[in-house]
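Asker: 3D model of this:
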Amino acid sequence: MRPRIVFPLGPQPASLKSPGTPARRGPTESRAVLRIEWLMIALVLLLSGIAVTVANASNHINSDTPLPIVFVHGQLGSAQQFETQAMRFTSNGYPQQLLYAFEYDTSSPLNPVSDLDAFLDAVLGETGAAKVLAIGHSRGTTVWTSYLDDPSFDGPAKVAKYVNIDGRTSEELPGGVPTIGIWGEWNTADSGYNRRGNTNAQIGPDPADNYYFGTKSHTEVTTSAEAFGLMYEFFTGHAPATTDVIPEPPGQVTIAGRAVIFPANVGYPGATVELWRVDAATGHRIGDEPRASFPIGLSGAFGPVKVNGLKHYELAVRRPGDPETIHHFYFEPFSRSDHFVRLNTSLPNQGLEVFVPNDAGRTNLVVTRQREFWGDQGSQSDLLKIDGLNVLQPNTSPREGVNLALFAYDDGLDGETDLDKGELFPFNILTFLTAVDVATFASPDASGTVSISDDPRGSGNVTVLNVPNWPSDIHRIGVQFRDDDQEIERFTDPALGPRGR
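Answerer: Alright, predicted model coming up:
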């Protein structure tokens, strides 16, 4: 294995110990939660005389007052790791206003348990609920378990149930709170990528409360449909009506989120977020003025704003400075309301930007997906193409690298593309990130187009996003692909393919 800086999950309290090998419990990959097609759901419900709406597969919550859900991300993470799951929850009738993400500065080694406690108090005060439902991923599991086990706080009185995803282990239930564990390849025996001596991880005393997915990577397991099915049933007492993201009528879709300095996850005061409609074929803006504009304050919040679920959009972060720089973000169509959009940027020429050559004659790209990019798995590899060139190779994005973001730029500004260089420094020693030497030429007025296609493993659903060839001296480009791999969604123009692509 190559040397790589692995960000820790955080300090492990003495009470949290690695268990022995528990008995494995399904569902295994072959018995994973099956997705139910929306048309079948609608037909069954209609034949039963039950009124349904297109927006929700089922108003399937046990209580008239469901509890708020609070997600805590891991190292170098954000609410992006909850984005798809939030849309799955609302697809099953869960109220959007009861979905929360606690975000924190992962550059600090300290676990923000006091901040989490204050956040929970605010959520309970805002919703009037007595308790919350908790989800933690990776380092987020350390934040949650440290909080629940700390006698300085009254955490167990505020948390009804807890889902621990691919992170901390414990022989006891954290704070005595009912808990299930969901584990990916790092923590599943015989996965080939196990990091604990080829044993199963476990949280709590009962092996039957732990679920293993040995073919899913560290982030993939938390954004997966299978994980959603497990957490939904654990929280509500019954299986979800669907594990798909059900599209809404295009005119009813809204988006909202935060523009933040990453990985501190703090707002970008003085910045402005602009919403633009773009031509799907070129990525070029439609019209001379943005559809909406939001001044950004300390929270980083923008929206909600209405969009059309069949159209393509750009969200641009105008970053103050001399000169002003603009970070452009491009997305697949927002088929369903999404209130966890994250525009993760940085201060100009700080952070990783100092390692990337920005030049008026070159276009630089950062492509992200909350499901790891595999380039060394043969027929089970992903294909990520920039102007037709597949940049995922065994030497640029091996499975063990757990890469969620790929930087593409002309290394050395020599005008040559050279994938034989492998992962460029310093990305080759950073977890979750990779970088490749791809020379893409810019136009002064960004009149050209760069085409990026994502062909996820095991799916066959190729998504193409086209973006302008912005010059990188002033402009940064982020391309965000969805992490789910649904084949068909409703409210789609057949000429555009799945999800209106």
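Asker: please make it C-alpha for all contacts and neighbour counts, starting now.
Answerer: Noted.
Asker: contacting residues for the spatially closest residue to V266 that is not a sequence neighbour?
Answerer: In space, and not counting its chain neighbours, V266 is closest to V260: 5.2 Å by CA to CA, 6 or more residues apart in numbering. V260 sits next to V266, G267, Y268, G300, R342, L343, N344, T345, S346 when contact means CA atoms under 8 Å, 6 or more residues apart in numbering.
Asker: do you know how far the closest residue to the fourth one other than its chain neighbours is from S299?
Answerer: Setting aside the residues directly before and after it, G300 is nearest to G267 in space (CA to CA, 6+ apart), at 3.7 Å. Counting by CA to CA, to the nearest Å, the separation of G267 from S299 is 5 Å.
Asker: one step back: need the contact list for the residue nearest to G300.
Answerer: Contacts of G267 by CA under 8 Å, 6+ apart are R258, A259, V260, I261, I296, G297, L298, S299, G300, A301.
Asker: among the residues you listed, which ones are buried?
Answerer: Buried members of the contacts of G267, scored by 16 or more other CA atoms under 10 Å, are R258, A259, V260, I261, I296, G297, G300, A301.
Asker: tell me which element the third one is part of?
Answerer: Here V260, judged by DSSP states H and E, is contained in strand 254-261.
Asker: tell me the first helix or strand C-terminal of that strand.
Answerer: Scanning forward in sequence from strand 254-261 by DSSP H and E, the next helix or strand is strand 266-267.
Asker: right, and the helix or strand after that following strand?
Answerer: strand 272-278.
Asker: contacts for the next helix or strand after that following strand?
Answerer: Following strand 272-278 in sequence order, the next helix or strand is strand 292-295 (DSSP H and E). Here strand 292-295 makes contact (CA under 8 Å, 6+ apart) with G270, A271, T272, V273, E274, L275, W276, F302, G303, V305.
Asker: let's see this one next to it:
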Amino acid sequence: MKPVLTLPLFAAALMAGCASQGDTNTTADATPPIVFVHGNGDSAALWQTTYWRFESNGWPRSHLHAINLPYPLARDDDGKPQPGRTSTAEHRDYLKKEIDQVLRQTGASKVVLVGNSRGGNAIRNYIQTSMQQTGTVAVSHAILGGTPNHGVWSRAGEREGNEFAGTGSFLTGLNAPKNAAGDEVAGPVRWMTIRSDNNDKYAQPDAGWPASTGKPTGVDYAGPELKGARNVVVPGIDHRETSYSAPAFEATYRFITGHAPVRLDIAPESQVQLSGMVTGSGIDPLDAKSGNFANNLPLPGAKLEVYAVQPDGPDAGARIGQPLHVQTIAADGKWGPFRAQANRPYEFVIGAPGYATTHVYRSGFPRSSDIVILRPERIAEADRAAKQIVILTRPRGYLDAGRDRMLLDGRAPAGLPPHGGMLASSKLLLQETAPRAVQAEFNGERLAGRSWNAADGEVTVLEITQ
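Answerer: All right, here's what the predicted structure looks like:
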């Protein structure tokens, strides 16, 4: 039977569980290099607050590395080439190159791997392949948040070529027993999974959750667990929060170090420097009606401007003076460095041919970051009748109307189900042309921006940090 731990009592048990798998405090390096692997369609930027929490507990920034998979979406059928998407083998090999580079740079003998969702598939595939080929692997710990280890669906004959099919060859190969006990994970790596009790959209017994349709998926809430791993359950968290939330960080830190972090909040820095990439998105070449799909490719030629903005009051979101940073993006897609004022809110303006001029408003940055990834929007056909478009987005989690305290322009965000972590964004479509302040609040985080005219090809994005 799989060991399962739940909050709020999981902390003490997790300490004991770590000891049972080996005392990590005896390692020569108390802060081993960590490689973070984002999920399907996501980017390295989602690990930003996780970086900050590790740094706030003494982890050197040089030992924190996040891959940024150029084509982060899985293929519909893993065995068939599909433009703009990656196979499980390509994903695994990309991760291997990053691990090899981190080992060379740091001189470490092993890394820690932390993955969210699809990122966990690549981690498992890399470890299993390495063990099969060489009998060893340069990994000490593997932490998987919300990884659909037994599939998003698991019904015989249903899309079994897809890497998320529980009855498909990819997952059945990973889950094959590794020892006489039937464990699904192999040593000497120490394994941990983190899952929600019932709020992970990709670990649901009903395919139509939260509005049940009665069509079973063949999986359940415990689908992310693995036999032989330490399996942690955090009530109420959503799919992305299995990796990017404070409780997920605490569980991860304890598992790696064998002791509690000193702090869960983020320690501010006196000097903040920001940099990252400007990336694009495209139209799926296999289906022109499918709309935008994400990639992490550089967007050369894009223009970036950064403005300080008023944090509150009647002029909330209004620019303060001239742009503080102006840059035309080169072939590598990189932007920065930009020396920011700690905890000062900013507006990032990205303009590129074929995209809407996108005004991204962010809360103040308490610490430096080199994974600030900016992506311009396209205006969807369904939204073209609106005079102004404001998008509230939460990259590191979902917007749960039954759980979260949130407002967009003084009202509940539109388009969300009454409960459940299903959607990461909400749109406010306005039929007015005069620019004005638009404010948002999410569980205590407040940010403000300005509305812009969609007829001029401009879109507002309010991006939640937490």
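Asker: if we can go back for a sec, overlap in contacts, G267 and S299 of structure 1.
Answerer: Shared contacts of G267 of structure 1 and S299, defined by CA under 8 Å, 6+ apart, comprise R258.
Asker: hang on, the earlier thing: lining up the contacts of G267 of structure 1 with structure 2, which overlap?
Answerer: Retained in structure 2: R258, A259, V260, I261, L298, S299, G300, A301, out of the contacts of G267 of structure 1 (criterion both residues aligned by TM-score structural alignment, their matches' CA atoms under 8 Å).
Asker: quick revisit: and the buried ones among the contacts of G267 of structure 1 as CSV, adding distance to L392 of structure 1?
Answerer: Converted to CSV, those look like this (distance: CA to CA, whole Å):
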residue, distance to L392 of structure 1
R258, 30
A259, 28
V260, 28
I261, 28
I296, 35
G297, 37
G300, 33
A301, 34
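Asker: residues in contact with the closest residue to L343 of structure 1 other than its chain neighbours?
Answerer: Nearest residue to L343 of structure 1 in three dimensions, chain neighbours excluded: A259, at 4.6 Å (CA to CA, 6+ apart). Contact analysis of A259 of structure 1 by CA under 8 Å, 6+ apart lists G267, Y268, V273, I296, G300, A301, F302, V317, R342, L343, N344, T345.
Asker: one more time with 7 Å, if that's ok
Answerer: Applying CA atoms under 7 Å, 6 or more residues apart in numbering to A259 of structure 1 gives the contacts G267, Y268, G300, A301, R342, L343, N344.
Asker: map the first one onto structure 2.
Answerer: In structure 2, the residue matched to G267 of structure 1 (TM-score structural alignment) is P298.
Asker: ditto for the last one
Answerer: Under the alignment (TM-score structural alignment), N344 of structure 1 maps onto R375 of structure 2.
Asker: hang on, isn't its match packed against G280?
Answerer: Yes. Counting by CA atoms under 7 Å, R375 of structure 2 touches G280, with 5.7 Å between them.
Asker: how close does G448 of structure 1 sit to M40 of structure 1?
Answerer: 44 Å.
Asker: likewise for L310 of structure 1?
Answerer: Separation of L310 of structure 1 from M40 of structure 1 (CA to CA): 23 Å.
Asker: of these two, which one has the most company?
Answerer: L310 (23 against 10; other CA atoms under 10 Å).
Asker: the equivalent of S293 of structure 1 over in structure 2 and T460 of structure 2, how far apart?
Answerer: By TM-score structural alignment, S293 of structure 1 lines up with V326 in structure 2. Computed as CA to CA, the V326 of structure 2 to T460 of structure 2 distance reads 19 Å.
Asker: looking at those two, which one has more neighbours?
Answerer: Set V326 of structure 2 next to T460 and count neighbours by other CA under 10 Å: T460 wins out with 28 against 16.
Asker: now name the helix or strand holding the aligned residue in structure 1 for the more buried one.
Answerer: For T460 of structure 2, the aligned position in structure 1 is I477, judged by TM-score structural alignment. Following DSSP H and E, one finds I477 of structure 1 within strand 475-481.
Asker: how far apart are that strand and its match in structure 2?
Answerer: Mean deviation of strand 475-481 of structure 1 from its aligned counterpart in structure 2 after superposition (mean CA distance after the TM-score superposition for structure 1): 1.4 Å.
Asker: what separation do you get for the match of T460 of structure 2 and P290 of structure 1?
Answerer: 17 Å.
Asker: what about D64 of structure 1, how many neighbours?
Answerer: 6.
Asker: oops, could you answer that again for A130 of structure 1 instead?
Answerer: Residues contacting A130 of structure 1 under the criterion other CA under 10 Å number 15.
Asker: cool, and E269 of structure 2?
Answerer: Neighbour count for E269 of structure 2, taken as other CA under 10 Å: 15.
Asker: structure 1: which residue goes with that one?
Answerer: So, by TM-score structural alignment, E269 of structure 2 is matched to E248.
Asker: which of the three states applies to its match?
Answerer: coil (DSSP: H, G, I helix; E, B strand; the rest coil).
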